[in-house]
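J.: Would you be able to build a 3D model of this:
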Amino acid sequence: MDFDIQCEKSQVMSTLSSPSSQYLVQSILKEGSYEKLTKCVNIATRKTVYLKILNSRSALPEKEKELLILKHLRKFDPDNFNIVRCNSVFFKAEKIFIEYEMLGQTLFDFVKDRPSHCMTLNEIRPILHQVATTLQLLRRLGIVHTNLKTDNIMLVNHANQPFRIKVFDFGSALFSTSEWAEGIAPLPYRSPEMILGLPVTTAIDMWSLGCVAAELFLGTRLNPGRCEYEMLQHMVQTLGPHHMFPQKMLNDGLNTKRYFQREKSSTPRWRLKDPSEYGQTKQTGNYFKCLDNIQKLKPVCRLSEEDTRAEFQDRQDFGDLLKGMLHLDCDKRITPSQMFQHPFITINYLAKRYPNSFYVNVCCGRMEVCRHQCLSSDKRGYQSVLRYQPIPAWYTHREHPLILQIASAMNSLSMYEDQSPPQPQQLSLSTSRERTLSELQLPNAPEKASHTGTITPVRQRDTSEPPKVEKKAQQRTRSSSRHMQSYFKAPKRLQLRLQPSLPKLIVRGKGLSKKTPVKTLGLQRGRGGKITL
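T.: Sure thing, here's the model as predicted:
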């Protein structure tokens, strides 16, 4: 099978053989200069998988580095650390094939399909927590993803596991070294140290995650620059005048003189060049002006005042977290372990200040996917994080007090229903079998009931005299006998009563008035004065 041919992304291709299985290629999802990402069906397992095809003849050192990083990551549980599962790797026809598990939509497609093209804070929170768990593992291993964006964060199964995500595509990953790499991150998510030409560190991924979080909330990119100079302009504008580039970072940068001008004074300082000094005539506009205005961007309006105040405080915490993730100084940028302690992630401050807020209750409920992941993690996972932070509010989340009160009332009502008398046994309609009056009474019936009548004895009369039953009574008896069996199966509690003036059995059901008979059964006096149906 020749993968060098040009084909449409929706075109179905032929099968591909591997040492252990065969793959039916359904479509090509992505296609680059040195790699292709295809959607295939593993015929051996009958599962749909991703099959990444790398051209080993070009960029061989980079691909060997990717395989080495995947080898390190396969030692850890991909479900606990939110990494795409790598099933197998094989070589054929001078190409490298990597099989990954099948995932759902990317965050980019998920947000694009929404009418608002954005997400709420209680939906962004679990995504940030899961990606921070991945970045904490990469930081410990000394690995930098360098390509963290909404296209490489994928939902696992949003229908069954809402907002459960995994990080994808480690093709551009690098080991954290003291060397500078040019153009290793997408321009909208590129950190300032990469633009200035500083060494590669794990703080690059935290900057990219901050850009992703802002994009999910705003519905548009935070820094929509067309070149690196415009990106630096948007960074200064977005973070505000109080956040300036550190002079030490500018002194160490290899590309500082390209974008900054040193001022001649007693204390020489760097300043960003004007568009005319840089040689730029047009500038890309920015929808979002400053992180300080994030509370005013979308008005907060809830049904209760407590929920409104809680969401407003939550936005303030989100803005503070964004400033920490987008700090211009890479040495002062927030780390994944510090991110777990932030009030926006823990929700401790909101839960303590607004204990009766439904908004806080919904936020804690959204973090259920992270709680399940924490409980199943190993010693190197989330349990090690708990040693350095207070336990988050959502980790020991309880339902809203009003919901608990309603649930308690419903449970009490259910217990009362369970203590009701059991269902009476079926009454036989056969005239040959005689039943006494005590057999007609419900078992375990309460002795005292205000609406239950008394049973009066029936006068004995001569057995030689045939009983006088009117024609209507006979029809009523036959009609009642046909429905007697099906009727006694429906209600749980029934009352029986004999009227002394008329030989009738009145059956009453739960929920009916005392004066409304449901069924009226005619009675006959059998041998020995016993009453039978």
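
J.: all contacts plus neighbour counts: C-alpha atoms, from now on.
T.: Noted.

J.: so is residue 162 in a helix, a strand, or just coil?
T.: strand (DSSP: H, G, I helix; E, B strand; the rest coil).

J.: Can you get me a residue count around it?
T.: As a burial measure, residue 162 scores 16 neighbours (other CA atoms under 10 Å).

J.: Same question for residue 230.
T.: For residue 230, the count of nearby residues is 19 (other CA under 10 Å).

J.: Residue 19 now?
T.: 8.

J.: need the contact list for it.
T.: residue 90 (CA atoms under 8 Å, 6 or more residues apart in numbering).

J.: do that again at 10 Å, thanks
T.: Contact partners of residue 19, counting by CA atoms under 10 Å, 6 or more residues apart in numbering, are 90-92.

J.: Closest one of these to residue 128?
T.: The nearest member of the contacts of residue 19 to residue 128, counting by CA to CA, is residue 90 at 33.4 Å.

J.: ok, the closest one - how many residues close by?
T.: For residue 90, the neighbour count with other CA under 10 Å is 12.

J.: That one falls within a strand, correct?
T.: Yes - judged by three-state DSSP, residue 90 forms part of a strand.

J.: if you skip the residues just before and after it, what's nearest to it?
T.: Distances taken as CA to CA, 6 or more residues apart in numbering put residue 97 closest to residue 90, at 5.4 Å, once the chain neighbours are dropped.

J.: which one among the contacts of residue 19 gets closest to residue 61?
T.: Each of the contacts of residue 19 was checked against residue 61 using CA to CA; the closest is residue 91, at 15.6 Å.

J.: The closest one reaches residue 99, doesn't it?
T.: No - with contact defined as CA atoms under 10 Å, residue 91 does not reach residue 99; the gap is 11.5 Å.

J.: Next, the second sequence, to be compared with the first:
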Amino acid sequence: MKGGDCFSLFQCCLSNFSSVFPIDEILCTLGEGAFGKVVECIDHDNHGARVALKIIKNIDRYREAAMSEVEVLKRLKTLDADRRYSCVHMLDWFDYHGHVCIAFELLGLSTYDFLKENNFQPFPVKQIRHMAYQIIRAVKFLHKNKLTHTDLKPENILLIDSDYDMEYNREKRRDERTLKNPDVKIVDFGNATYDHEHHTSVVSTRHYRAPEVILDLGWDHSCDVWSIGCILIEYYLGTTLFQTHDSKEHLAMMERVLGPIPTNLLEKTKKRRYVHRNKLDWDIHSSAGRYVKKHCKPLKHYIVSRSEDHRLLFDLIEKMMEYDPSKRLSLEQHILFPLKKTNKI
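T.: Reported below is the predicted structural model:
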């Protein structure tokens, strides 16, 4: 069964999983997307443990990505048998009537969903720095093993436990949630790419896409570093920094936040329609120009406190959001001592 018919098979598929995998109960849907669904299950053969089951649509491109993810997850499990790094662990996988199904340890909400359920109230800076330490350490582990994730975003950073304390904010007249435990894990390795593999021209979800990808200059590990910078500023603001769906407008937003794109990058780009006389071809007085000016401001203007915690976080973000990938912070070469002291909260 192919294409749009796959969901008509899901109920039958779910009810029969126990015949091929020791799962006896499907509790609820945890999430769904173009790829398929993720459901929460009970594994009674493992003392009633809860697991997350990712069920992929029986469509060639999704199956291919799922099988690639399985191979990456197998390798990561071997390399990190002690679970020292914050990458999700695969428990097992199987194929059911063309649907690739991957069983994972059960985690909490994604950091995006937690923000959404908390009315996009930013995370406290100490929790951001704690999450940053774990994300960076995990991605450094990937890069050391010649892998680029290529799709880092708040949706793909999951909380280990999304329990929270609730407090009423009298000034804003609303309840606000504070995480009890800010530990996180990285998920979704369907687009992870080894250094020796073909690098597709476009990677990353729009808002977390590095400038070299937009300019079609090629990419490497450093595109993950840019994405982490975008994630951390989103945790700090509560909302996406580059809120656009247009590539040229995206570049204009970058210039508003980070200053002019270096001439050497614009000279090399194959996207000549973005460039005029070695500068970004952008009219700041147009309606789009006014939109960018209204919705973006220089990076340091977003800081809400002069405390050392805030300053160190923004220094890190600024190094991660360096235009030139050759000058961008390299996770393999830098010791993250400013973050390490917040590893316990």
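
J.: now the residue nearest to residue 90 of structure 1, what's its secondary structure?
T.: Taken by three-state DSSP, the conformation at residue 97 of structure 1 corresponds to strand.

J.: ok, it to residue 103 of structure 1 distance?
T.: Counting by CA to CA, to the nearest Å, the gap from residue 97 of structure 1 to residue 103 of structure 1 is 18 Å.

J.: now the strands for the stretch 101-250 of structure 2?
T.: 147-148, 157-159, 164-169, 174-179, 184-186, 193-194 (DSSP state E, counting those that start in this stretch).

J.: And for the stretch 201-350 of structure 1?
T.: With strands called from DSSP E, counting those that start in this stretch, the stretch 201-350 of structure 1 shows them at 260-263, 269-272.

J.: Looking at those, which one is packed in the most?
T.: strand 269-272 (a mean of 17; mean count of other CA atoms under 10 Å).

J.: which outside residues touch that one?
T.: Contacts of strand 269-272 of structure 1 (CA under 10 Å, 6+ apart): 229, 232-233, 236, 244-247, 250-251, 256-264, 278.

J.: Likewise for stretch 236-248 of structure 1?
T.: Stretch 236-248 of structure 1 is contacted from outside by 192-193, 222-223, 231-232, 234-235, 253, 268-272, 286, 288-293, 322-323, 326-330, using CA under 10 Å, 6+ apart.

J.: Mind checking which of those residues are buried?
T.: Neighbour counting by 16 or more other CA atoms under 10 Å classes 192-193, 222-223, 231-232, 234-235, 253, 270-272, 286, 288-291, 322-323, 326-330 among those as buried.

J.: Filter the residues you listed down to the ones in helices?
T.: Per DSSP state H, helices hold the following members of those: 192-193, 231-232, 234-235, 322-323.

J.: Same list as before, these that is, but in JSON lines and with distance to residue 77 of structure 1 included.
T.: Formatted as JSON lines, these follow (distance: CA to CA, whole Å):
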{"residue": "192", "distance to residue 77 of structure 1": "33"}
{"residue": "193", "distance to residue 77 of structure 1": "32"}
{"residue": "231", "distance to residue 77 of structure 1": "37"}
{"residue": "232", "distance to residue 77 of structure 1": "38"}
{"residue": "234", "distance to residue 77 of structure 1": "39"}
{"residue": "235", "distance to residue 77 of structure 1": "36"}
{"residue": "322", "distance to residue 77 of structure 1": "29"}
{"residue": "323", "distance to residue 77 of structure 1": "31"}
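
J.: Residue 138 of structure 1 pairs with which position in structure 2?
T.: Taking TM-score structural alignment, the alignment pairs residue 138 of structure 1 with residue 142 from structure 2.

J.: Pull the contacting residues for the residue nearest to residue 116 of structure 1 when sequence neighbours are not counted.
T.: Distances taken as CA to CA, 6+ apart place residue 219 nearest to residue 116 of structure 1, at 7.6 Å, with adjacent residues excluded. By CA under 10 Å, 6+ apart, the contact list for residue 219 of structure 1 reads 111-112, 114, 116-119, 213.

J.: hmm, back to that, would CSV of the strands of the stretch 201-350 of structure 1 with distance to residue 134 of structure 1 be doable?
T.: As requested, the strands of the stretch 201-350 of structure 1 are arranged in CSV below (distance: least, CA to CA, whole Å):
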stretch, distance to residue 134 of structure 1
strand 260-263, 35
strand 269-272, 35
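
J.: Out of those strands, the one nearest residue 18 of structure 1 is which?
T.: strand 260-263 (53.7 Å).
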